[in-house]
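**Student:** no sequence for this one, just the structure:
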């Protein structure tokens, strides 16, 4: 799979997760924040470098076993049951990413992990 597939999967997952009632925001991991800061610094030094396409709170990887692993880090609203919202996020992201993979003609295994970082 190419980088564009990874970006498309991240965007599909981010849209699906953000649309779930009870999700206040998606939260980037520390590594994502550092990578974004480094790419902004690189762009400041070399303006011809394309700006990064930021997908906050979503990390995905493609394993050697043709499996996609998608991690969603989210902040939830405190007025709803965390476990219910997290399950719905997992289901919606799984449906969205599976749909994208089906459009690409691949039937790869998909694992979605939801991490709730805090509630508001």
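**Tutor:** Done, it's in. Because the structure is predicted, anything quoted here is derived from the model rather than measured.
**Student:** all contacts plus neighbour counts: C-alpha atoms, from now on.
**Tutor:** Fine.
**Student:** quick test: name the residue nearest the centre of this structure.
**Tutor:** residue 58 (2.1 Å; Cα atoms, centre = their mean).
**Student:** host element of the nearest residue to that one once chain neighbours are set aside?
**Tutor:** Of all residues not flanking residue 58 in the chain, residue 72 sits nearest, at 4.9 Å (Cα to Cα, 6 or more residues apart in numbering). Using DSSP states H and E, residue 72 sits within strand 67-76.
**Student:** and residue 106, how many residues sit next to it?
**Tutor:** For residue 106, the tally of surrounding residues (other Cα atoms under 10 Å) stands at 12.
**Student:** got another, please set it beside the one above:
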């Protein structure tokens, strides 16, 4: 696995998850917060930070990828329904790219919180 492949998959998975209705944001981690703080200090530098809420790893037993997406929901959305739709959207996005050869892809979605008035509650 090249790091470029993993970054492309991570970026595409994050965009697909965020495009699903009901998803408020990807779960921020300490790395995300540090990247945002750095961007605020040095606004002229372009950030290439990808959200840590999307993890990508190459499967070792069989050819393919494992993608984990951690997201927060808007209020009023059922976690199970949104998680299923996110999983399907991410899988479809990653397998429909003709330049990417994907033998097998496993997508795991975890809903970590529900956003309420700009804040998240666990």
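**Tutor:** Looks like it arrived, so ask away. Nothing here was measured: the structure is a model prediction, and the numbers come from that model.
**Student:** about what we covered before: can you give the contact residues for the strand holding residue 72 of structure 1?
**Tutor:** Under the criterion Cα atoms under 8 Å, 6 or more residues apart in numbering, residues 13-14, 17, 22-29, 57-63, 82, 85, 108-120 lie in contact with strand 67-76 of structure 1.
**Student:** stretch 42-57 of structure 1 too?
**Tutor:** Counting by Cα under 8 Å, 6+ apart, 10-11, 14, 26-29, 32, 36, 39-40, 71-74 sit against stretch 42-57 of structure 1.
**Student:** return the subset of these lying in helices.
**Tutor:** 10, 11, 14, 32, 36, 39, 40 (DSSP state H).
**Student:** quick check, nearest of the residues you listed to residue 1 of structure 1?
**Tutor:** Closest to residue 1 of structure 1 out of those is residue 10 (13.3 Å), distances taken as Cα to Cα.
**Student:** now do the same contact list for the closest one.
**Tutor:** 55, 58, 59, 60.
**Student:** most neighbours among these, which one?
**Tutor:** That'd be residue 58 among the contacts of residue 10 of structure 1, by other Cα under 10 Å, with 25 neighbours.
**Student:** to which residue of structure 2 is that one aligned?
**Tutor:** Structural alignment (TM-score structural alignment) places residue 58 of structure 1 against residue 54 in structure 2.
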